[in-house]
Every structure is written in C-alpha cells, then in structure tokens.
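Visitor: Structure here, sequence nowhere to be found:
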C-alpha cells in the first residue's frame, strides 16, 4: 500500500502576522516558515500506518515556490520515503491544488491520500473535499481516529462533527483529512535530518502535469481584526445583569 501526504509551507504558527501596507496580503519576507500543523498530523498518521506494517511507502507532496523543498526535507526527516515538489510561483487556491493532486494520483496511484483538514494561512478547509470529488473517491474528513483493514481494503474513520463523533467506513482508495486530536506528530531527529538530504525529491511543474493555474477567487482586501476593547471589572452579579440587559442587549 502506498500513501500520499500533502505538506504545505506556511508562516510558522508562532509568528505574529503583519498585514502589508497595501493590504494585498500578509508579510512573508524574512518571516519564519514551517510545515502546516495539520499537515504534520497527516504525515504522522501515514508514518504510523507504515510502521504498523499496513503500508510500504509514504510519499510527501508540496506545491509552491522553490523554498517548499525545505518543507519536504522536514517531512523526509520525519520519515517519509520520498518527496514530490510541484514548483509554482503563482497564487494557489484550493481548486488548482486539488487538480494538481488529481494528476499526481493518476501518476503515483496511491491507495490512500491524507491531507490536513485545513492550512493555517487561509483556513479554507476545501482541498481534501475537492480532490475527493475530482477523483470520485470516498472521503473521511476531520478524522480523529483511523483504522485500516488491509485485506478488506477498508478504512474506518472517526470524524469530529458538531454533534460529537461520526464513524464512517471507506473503501480504498480514499481521501482522509486530519483533525487535531488524531495524533501527536514526532520531532525529526538529527540522524534522520542528515539521512533526509539523500532521499529523492521528484520535481514537476503545473504545465508538465497539464494543469492550468488560474484564480477562481479574488482577494479584495486584507485587514487586521479590530482591537478588542478593555474589559470591565464588575462588583456584583446584579451589575452584570444590568449591563447585559441595558448595554449589550443580549437578555
């Protein structure tokens, strides 16, 4: 069984985001970048499946500029067998990314495609669902538990939904998107970081995959959220009720 995993390069979660002066986006120059946390969870789950003997190969895929190779090397240091880099300097939106993954799936023929449920830079939460639709594969989104039956070629996925946990059974090949409680990603050790330098990374371009990169979304303006007002310390419950009723108008 082969597992393909998406790993996206994003601004590190610990960095304080700054909006560009022209409000066209956020500042990324000279800013620390890292692997999207949900992608780390997706990769960790793939590695655990391989280590349990249910898969033979884990392929990490990153789409974007040349610096994405650093993100792929991190994934290889975590334990992925090899990487694929689709190099593009264009702005990538979920549908274009999904079309690229469809082409890669046709080339690599994985049995399972695992993605983070969303990226922390745009929070779109769309790519996994779109690629499942393009491939006509079953999908298990927001996964908090994954159990594979290799002989029956079935994946049982516990999904985190508004009402609690929903369990679905998917015939392989399938698409799974990972939620926070699925696992705790491992750290790359120094020996594995050194080994990752010799692991292969295959390169493609969207043109080679016959995928046209075009924007189906328009960013009108990026602004910072309004600053929160200072809190007020109240002396009694009666005063709180009075303010909720007469000032906030919520009761």
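Guide: Everything's here; your move. If you're wondering where the values come from, they're calculated on a predicted model, not measured in any experiment.
Visitor: CA atoms for contacts and neighbours, from now on please.
Guide: Will do.
Visitor: Count the residues that sit near residue 175.
Guide: 25 (other C-alpha atoms under 10 Å).
Visitor: Then residue 10?
Guide: A total of 20 residues lie near residue 10 under the criterion other C-alpha under 10 Å.
Visitor: ditto for residue 243
Guide: 15.
Visitor: Show the residue spans covered by the helices in the stretch 101-250 of the chain.
Guide: 127-135, 190-196, 237-246 (DSSP state H, counting those that start in this stretch).
Visitor: out of those helices, which comes closest to residue 156?
Guide: Closest to residue 156 of the helices of the stretch 101-250 of the chain is helix 127-135 (C-alpha to C-alpha; 16.5 Å).
Visitor: hmm, who's touching that closest one?
Guide: Defining contact as C-alpha atoms under 8 Å, 6 or more residues apart in numbering, one finds that helix 127-135 is touched by 94-95, 97-99, 101-102, 115-118, 138-139, 141, 174-177.
Visitor: and residue 203, how far is that from residue 108?
Guide: Note on residue 203: its distance to residue 108, by C-alpha to C-alpha, to the nearest Å, is 13 Å.
Visitor: With residue 244 instead?
Guide: Distance of residue 244 to residue 108, given as C-alpha to C-alpha: 59 Å.
Visitor: another structure for you, compare them:
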C-alpha cells in the first residue's frame, strides 16, 4: 500500500470525507503524530452539507484517537474544484468573487516576495487555520450583542480589524504578518463588515472566506498526494484528459 506517513493528502471531491478519515487513520497507524496527521488532511467539495459532515467525521476520528478535541477546524472547504481548477472561478456568488480575487493577490504576494517556499505546504496549512479562526472570532466578537444603532460600516470595520490584529499579531509567522498587511491594503475588514450587515453576524463567514482562500493558496503550495473518487460528470469532455490535467495542475504524486 502507498505510504501516507508525513504526506499532505488532498481529496478534491471529498464528499462526506470517507477517504480523508481512512487516510488519517492510515497515517496514525504508520506512526505519525495524530496532530500532524490531522493537520495534513485537506478536502474540497461543492456540497456544503457534505463539507459539514466531512469536517465532523474527521474531528470525530481525531477525538477517538486522542480523547481530546483538535485545536483547529479541519482543512475541509466548500468550493467548486472543477470550476476553480479549470475555469479560474469560485462558487458562483457574485459577492464572493471579490474574495477570490483577493486570495489570488495574496497568494501571488507570498510567491513573488518569497515569503515561503512552494514546498512548505504544512506551513501554509497552519497559517490557514489561524486565519480562519481569527476571522471567525473577529466577526463573532464584533457583531455579538450589538444594537442596531451600532451596525454602521465604519464602526464594524474598525472593530473587525482590531480583533484581527489582536488575534494574528501574537504569532511569529511571516504569512500572518503579510496577511494583516494584505487585509489593511485591500480593506478586507470593511468588505467583511458589509457582509455582516447585509446577511447577519455569524462566525460561519470564517469558513466561507477560508473556503475561498485555501483552495487558491493550495493551487500554489501543492499537496503530496491526491486521493479521490472523481465526481460523475455528464459529458465526455473530461474523461480522457481528467487524470493528466489533474496531475499537471497540481504536480502531485
């Protein structure tokens, strides 16, 4: 069988996470630390319910192995993998396209300024966990218990940005430092404030933004192994070239 120990595993069409959970157990059984095994598992799926189930299943697998809850949410994200890889698009919600563009700008910045080596995908995963957690906390604390009179763009923007600084500045991580600079230059806090005011305050926006940034960044910083059951596609367009394009796109083993 293929050795998964110390490998970053991606299932780009993970469904409810069956392959991810099996990969996690295989890694632990091969002697990998459960924390590292958990952090090195990545999943994408277009179905938000499947993503929620996959996240829960991986957390439960970790809990059964360690008798404790993981520190970070799983790296399982809601995204249209085929559209993103082959069409350069994200899930078709117009308001989310702005974040897709921002994610590409951020990934380009990390590469162009040599902030991190392309092969250091685990460092990217750790940083993505901090970013998702920090956005979730910033939005939750900024919105929770506020009166309607407080729901003003400038007020929420400043509150969100202060929370982001408070959460991220305490880590000695060059990626997070660049993310704070990126957030400032792109008015990320104001964009998030507008979403809060329009749709309501909910820390789920951390997962939503993470589900845009993570797939984009992981198209630059590639996993070691792709392990998946390809989706059924009602056309012959992808059948002959699917594996070739997949390998070329990610340059994975």
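Guide: Cool, got the structure. A quick note: this is a predicted structure, and the numbers were derived from the prediction, not measured.
Visitor: What's the TM-score once they're superposed?
Guide: Comparison of the two superposed chains (TM-score structural alignment, normalised by the length of the first structure) gives a TM-score of 0.30, and 111 aligned residues with a C-alpha RMSD of 4.8 Å.
Visitor: In three-state terms, label residue 42 of the second structure for me.
Guide: At residue 42 of the second structure the chain is in strand, as set by DSSP: H, G, I helix; E, B strand; the rest coil.
Visitor: From the structure, what's the count of residues near it?
Guide: With other C-alpha under 10 Å as criterion, residue 42 of the second structure counts 24.
Visitor: Confirm for me that it is in contact with residue 58.
Guide: No. Contact criterion C-alpha atoms under 8 Å: residue 42 of the second structure and residue 58 do not qualify, at 10.4 Å.
Visitor: Next, count neighbours for the nearest residue to residue 194 of the second structure once chain neighbours are set aside.
Guide: Take residue 194 of the second structure and drop its neighbours on the chain: the residue closest to it by C-alpha to C-alpha, 6 or more residues apart in numbering is residue 153, 6.5 Å away. Residue 153 of the second structure has 18 neighbouring residues, counting by other C-alpha under 10 Å.
Visitor: Distance-wise, check residue 153 of the second structure relative to residue 98 of the second structure.
Guide: Taking C-alpha to C-alpha, one finds residue 153 of the second structure at 18 Å from residue 98 of the second structure.
Visitor: do the same with residue 217 of the second structure
Guide: Using C-alpha to C-alpha, residue 217 of the second structure is found at 15 Å from residue 98 of the second structure.
Visitor: can you check residue 64 of the second structure too?
Guide: Taken as C-alpha to C-alpha, the span from residue 64 of the second structure to residue 98 of the second structure is 39 Å.
Visitor: quick one: the strands in the stretch 151-253 of the second structure?
Guide: Assigned by DSSP state E, counting those that start in this stretch, the strands in the stretch 151-253 of the second structure fall at 225-226.
Visitor: Might one say that residue 194 of the second structure is in contact with residue 154?
Guide: No. Shown here, residue 194 of the second structure and residue 154 do not form a contact pair, counting by C-alpha under 8 Å, at 9.7 Å.
Visitor: didn't residue 249 of the second structure look like it was pressed against residue 87?
Guide: No. Using C-alpha under 8 Å, residue 249 of the second structure is not in contact with residue 87, being 12.0 Å away.
Visitor: okay, these two: which has more neighbours?
Guide: More crowded of residue 249 of the second structure and residue 87, by other C-alpha under 10 Å: residue 249, with 14 against 9.
Visitor: where's the closest residue in space to that one that isn't next to it in sequence, which helix or strand?
Guide: Distance criterion C-alpha to C-alpha, 6+ apart; nearest residue to residue 249 of the second structure, sequence neighbours excluded, is residue 85 at 7.3 Å. Here residue 85 of the second structure, judged by DSSP states H and E, is contained in helix 81-87.
Visitor: Please name every helix or strand in contact with that helix.
Guide: Helices and strands touching helix 81-87 of the second structure, as assessed by 3 or more C-alpha pairs under 8 Å, 6 or more residues apart in numbering; DSSP states H and E, are absent.
Visitor: repeat that with 10 Å
Guide: Packing contacts for helix 81-87 of the second structure, counted by 3 or more C-alpha pairs under 10 Å, 6 or more residues apart in numbering; DSSP states H and E, involve strand 41-45, helix 204-217, helix 242-250.
Visitor: Going by neighbour count, list what's buried in the last one.
Guide: So the one you mean is helix 242-250 of the second structure. Across helix 242-250 of the second structure, burial judged by 16 or more other C-alpha atoms under 10 Å covers 246, 250.
Visitor: now the second one
Guide: By neighbour count, and taking 16+ other C-alpha under 10 Å as the criterion, the buried residues in helix 204-217 of the second structure are 205-217.
Visitor: Specify which member of these is nearest to residue 34 of the second structure.
Guide: residue 214 (21.8 Å).
Visitor: pretty sure residue 163 of the second structure is touching residue 138, no?
Guide: Yes. If you go by C-alpha atoms under 10 Å, residue 163 of the second structure and residue 138 touch, sitting 5.0 Å apart.
Visitor: Common neighbours of the two, please.
Guide: By the contact definition C-alpha atoms under 10 Å, 6 or more residues apart in numbering, residue 163 of the second structure and residue 138 are jointly contacted by residue 189.
Visitor: More neighbours: which of these two?
Guide: Neighbours were counted for residue 163 of the second structure and for residue 138 using other C-alpha under 10 Å; residue 138 has more, 24 against 20.
Visitor: how close does the more buried one get to residue 22 of the second structure?
Guide: 34 Å.
Visitor: mind listing the strands for the first structure?
Guide: Secondary structure of the first structure (DSSP state E): strands at 2-6, 9-11, 33-35, 57-64, 82-87, 112-116, 139-149, 154-161, 164-171, 174-178, 201-204.
Visitor: helices and strands around the fourth one, which ones?
Guide: By that I understand strand 57-64 of the first structure. Packed next to strand 57-64 of the first structure, using 3+ C-alpha pairs under 10 Å, 6+ apart, are strand 2-6, strand 9-11, helix 37-51, helix 68-78, strand 82-87, helix 94-108, strand 112-116, strand 201-204.
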